[in-house]
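[1] Provided below are the primary sequence and the corresponding predicted coordinates.
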Amino acid sequence: MYTKRMNATDLSKYLSPIIKASALWKDKVLNVVIIANPAAGGFTRKNIATQHEILLKNKSEIAENKPQLCKDFAIKVYETERAGATAAFVQGFVKEAALCEKTDAEYLIVTAGGDGTSLEVQTALAHIVFDLGGEYSVLIKNKITILRLPFGTGNDGSDGWTLDESLSLLEEKSHFALQKAVRVDCLKGSKLPSFEYSHNDESLSRNPPWYAFNIASIGIDAFITHMTNRTKSRLPGNFYKVWIDLACIFYGLKYKSGIAKIKIFNEDGNIIETLETGIVFCLFGVSGHRTYGSHQKILPDDRNVCLAKKMPLIKKILLKEKFKSGKHIDHKLAFLCSAEKIEIEYDKQILVQMDGEVHLVDKENFPLIFEKTEPVIRIIEKDDAPFYKGAERI
C-alpha cells in the first residue's frame, strides 16, 4: 500500500488538518513546529511506520471534512541532528515567538521521537524558564504547548502509549495544563559528575541541575538505562527488558553497594521520614501513576517515590517481575511514599538518570537532591483524565 516509509514532512502533512480542527486553538494564530528524530523507530521500523501512516492518513481525511477552528495556521519541520543542536533550535524558536506582536498568536511544538527527543526539548524550555525567566517564562507557560508523540522504543514520557491515544488529545474534550518537572542537583566539589551517556557522544547538560519530566532515579535502573543506551547505539531494538535480567547479575560487580541516608520532605518543607538503608534503587517521579523502561509500572498509584532495599541476588531475580508489573507496592523490601523533595547521602559512586540521560555521581558530589519544580511545561490533558499526574489545569 505504501511504497516508501513516512518521513517528517509526510507527518506534518497528515497532522495539519487534525491540528487545524482542534478546538484548543479556536480563533488563534497557530504556529506549529514538528521536531522529529528521523532515526526513531516510528520512522525507521517498517511495520510501525506503516501502522502510524495508516492511522494518520485516516484521521487526517476525517479532519479535512471538519471546519478549521484556528484563525491562521503555519507549520514547519525540524529534524534532529546531534545532541545540543535541538536545544539551540528550541532557544531560537522561543526568541522568534517573543518577537511576535500578535496577541492572538500561539505555538505548538510536536516531538516525534523517543523519550530522548522530548527530554531535550523540555529541558531547553525549562532552562529558559528557570535561567532567564521574565517575558520568556511568561511566554513558555502561557503560549507554547508541547505534544509528545510516541515514535521511540520506550515512550514512557509521551502523551499516550500509542499514537492513537496521543492524537485523541486533539480530537476529544481536552484542556491545557502546566506540568511540573523534577530538578536534580548535587554538589560539584573538586570532581564534577561525569558524563556516562554515550548514545550521541554528548550529554544534554553536563553539569547539574538536571531535569526530568517523568522519573529521575539512582541505582540499578540507571545502570539498566545506561547499558540499554549503549546497546541501542549499536543495534536497533528495545533492549531494556534484556538488561533488567543482566543487571541483576552484573550491577553489583560494577557498583558496590553502600548505605543511603535519605531525608523525605513534604510540601511545607518539613522532614516527614528519614531512612538509612542499603538500596538497589531509589526513584522520584513528577507524580504517581508513571512508568519507565517501556512501561514498567514502577509508580502504579498516587505515590511518587519508590525505593528498593538491598537484597540478595536470588531475591532480585525473584522480585523483578513484581516491580515490572506494579505488584511490588506492599512488599517489605519496597518503600513508597509521596514527597515534594528527597535528599540523599551516599558513600559510593552511583549512576543517576533523568528520563534516560545518565550521569555518574561520585561520593563527594552528595547530597543529591530530587525535588519538584513549579509548573513549567504547557501540555494537553483530557477533561476526563483518570489520574493526577503533576499538571495544573489552566
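    It's in.

[2] CA only for contacts and neighbour counts going forward, please
    Noted.

[3] Please identify the buried residues of the biggest strand by length in the chain?
    What stands out as the longest strand in the chain, according to DSSP state E, is strand 271-285. Under the neighbour-count criterion of 16 or more other CA atoms under 10 Å, strand 271-285 has 278, 279, 280, 281, 282, 283, 284, 285 buried.

[4] repeat for stretch 230-243
    Buried residues in stretch 230-243 (16+ other CA under 10 Å): 230, 231, 238, 239, 240, 243.

[5] Make sure residue 106 is actually in contact with residue 27.
    No. Counting by CA atoms under 8 Å, residue 106 does not reach residue 27; the two are 10.3 Å apart.

[6] and the comparison structure, right after this:
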Amino acid sequence: MLDWRRFERAFERVFASSTLFGDTPMTVDVVVNPYAGRFSSERRAVATLAELDAESASAETASAQTASAADERDTRRRQNVALRFHHTRYVGHAREIARRAISRRDSPAHLIVSAGGDGTHGEVLSAYLDAAESHSLQEDDRSFALMRLPLGTGNDGADAASIAEAVAMLRGAADVHRTGHLVIRPAGMGEFFGFNIASIGLDAYVAELTNRLKRRFGGDLYKVIADIATLFYEQI
C-alpha cells in the first residue's frame, strides 16, 4: 500500500518556501487520482514517490541555504499556505472535488493541483469552466490557478514535462497565464471540453477504448488489448 502521507509531506516541503503568489495567503487543493498511470503499479508508484521525495528535499535544501536573510519571510509563507488533499474514487470524482474546492475558496490566492493523468486534468479543468460559466469565478482572475502534474501515462496535457520541472514551477518558477480549450458539441450528446486534443474516427476510438480498459486492467495489459482491438475497428 502506498504511503500517501509521504506524498503529502513532499508537497508540504515544496510549498514551505513557494513564492508562487508571493506572501499572499494561499489555499492549495491537491486532487489526487491514486489510479493514475504513475501509480498504476507498485514499482511505478514507489519510483514516483522517490523522485518526488528527492526533488522536494532538494528544494528544501536550496531554500535553507539562502534562508539567512529570509527566515521570517519563509516562516510567514508556511503559515500562509493551507494544503488540502483529496483522493478520487470514481470517474467524474475529480470534477466534483474541484467544483467544491472552487466554491469554498477561503484565501486571497487559490491553487488547484491536479495530481493524475490527462483524464484527471480534464475533469479538474472542466470544473473550472463550470465555475466560470456560472460566474462564481472570473476567467481573468490571476489569483486563481490550476497546475497539472505529469503523473499519468502519456502526460500530453500536463503543465510540466517532469516531476523536477513541476516542483520548480510550484516553488515559484512559473507565471500564471490563460490557456485555450475546445468546446465539442456532438449531435444529441451534450457538451464536452477539450484541453489537449479533440479526436474523431480511429483516434477517438482508441482514446475511448484505452480509458475504459485502464479502469478494468492493471499494469500495461490494457495497451495490448487496445492494440488488438484496433484491428476490428469499423469505420463509420
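    Perfect, I can see it now. Bear in mind the structure is a predicted one, so any value in this text is a computation, not a measurement.

[7] where does the TM-score land?
    Once superposed, chain against chain, the TM-score is 0.82 (TM-score structural alignment, normalised by the length of the second structure); 223 aligned residues with a CA RMSD of 2.5 Å.

[8] and which of the buried residues of stretch 230-243 of the first structure is nearest to residue 296 of the first structure?
    Taking CA to CA as the measure, residue 296 of the first structure lies nearest residue 240 of these, at 10.0 Å.

[9] neighbour count winner among residue 106 and residue 27 of the first structure?
    Neighbour tally, residue 106 of the first structure and residue 27, criterion other CA atoms under 10 Å: the higher count belongs to residue 106, 20 against 14.

[10] dump the residue contacts of the counterpart of the more buried one in the second structure.
    Here residue 106 of the first structure is matched to residue 109 in the second structure, going by TM-score structural alignment. Neighbour list for residue 109 of the second structure: 21, 24, 25, 26, 27, 143, 144 [criterion: CA atoms under 8 Å, 6 or more residues apart in numbering].

[11] Residues contacting the strand or helix carrying residue 77 of the second structure, please?
    For residue 77 of the second structure, the element it lies in under DSSP states H and E is helix 71-80. For helix 71-80 of the second structure, contacts defined as CA under 8 Å, 6+ apart pick out 15, 16, 17, 18, 23, 24, 25, 26, 67.

[12] now stretch 189-200 of the second structure
    Outside stretch 189-200 of the second structure, the residues that touch it by CA under 8 Å, 6+ apart are 122, 125, 126, 156, 157, 180, 181, 182, 183, 184, 185, 204.

[13] again, only using 10 Å
    Under the criterion CA atoms under 10 Å, 6 or more residues apart in numbering, residues 118, 121-123, 125-126, 129, 155-158, 179-186, 204-208 lie in contact with stretch 189-200 of the second structure.

[14] Please indicate which of those residues are buried?
    With neighbours counted by 16+ other CA under 10 Å, the contacts of stretch 189-200 of the second structure contain buried members at 118, 121, 122, 123, 125, 126, 129, 155, 157, 158, 205, 206.

[15] Let me see the contact set for the closest residue in space to residue 63 of the second structure that isn't next to it in sequence.
    Among residues not flanking residue 63 of the second structure along the chain, residue 17 sits closest, at 6.7 Å (CA to CA, 6 or more residues apart in numbering). Going by CA under 10 Å, 6+ apart, residue 17 of the second structure touches 59-60, 62-64, 67, 70-71, 73-78, 81, 170-172.

[16] Aligned counterpart of residue 17 of the second structure in the first structure, please.
    Under the alignment (TM-score structural alignment), residue 17 of the second structure pairs with residue 21 in the first structure.

[17] now residue 33 of the second structure
    Using TM-score structural alignment, the equivalent of residue 33 of the second structure in the first structure is residue 37.

[18] neighbours around that match, how many?
    Residue 37 of the first structure: 24 neighbours (other CA under 10 Å).

[19] I'd like to know how far it sits from residue 393 of the first structure.
    Per CA to CA, to the nearest Å, residue 37 of the first structure is found 30 Å from residue 393 of the first structure.

[20] residues in contact with stretch 159-166 of the second structure?
    With CA under 10 Å, 6+ apart, stretch 159-166 of the second structure has contacts from 48, 51-52, 54-56, 58-59, 146-151, 155, 158, 167-169, 171, 173-174.

[21] Strands of the stretch 1-150 of the first structure, residue ranges please.
    29-36, 72-79, 105-113, 144-150 (DSSP state E, counting those that start in this stretch).

[22] how about the ones you listed, which one is nearest residue 265 of the first structure?
    strand 144-150 (29.9 Å).

[23] Give me the mean distance between the following helix or strand past that closest one and the second structure.
    Heading C-terminal from strand 144-150 of the first structure, the first helix or strand you meet, by DSSP H and E, is helix 163-171. On superposition with the second structure, the mean distance recorded for helix 163-171 of the first structure (mean CA distance after the TM-score superposition for the first structure) is 2.6 Å.
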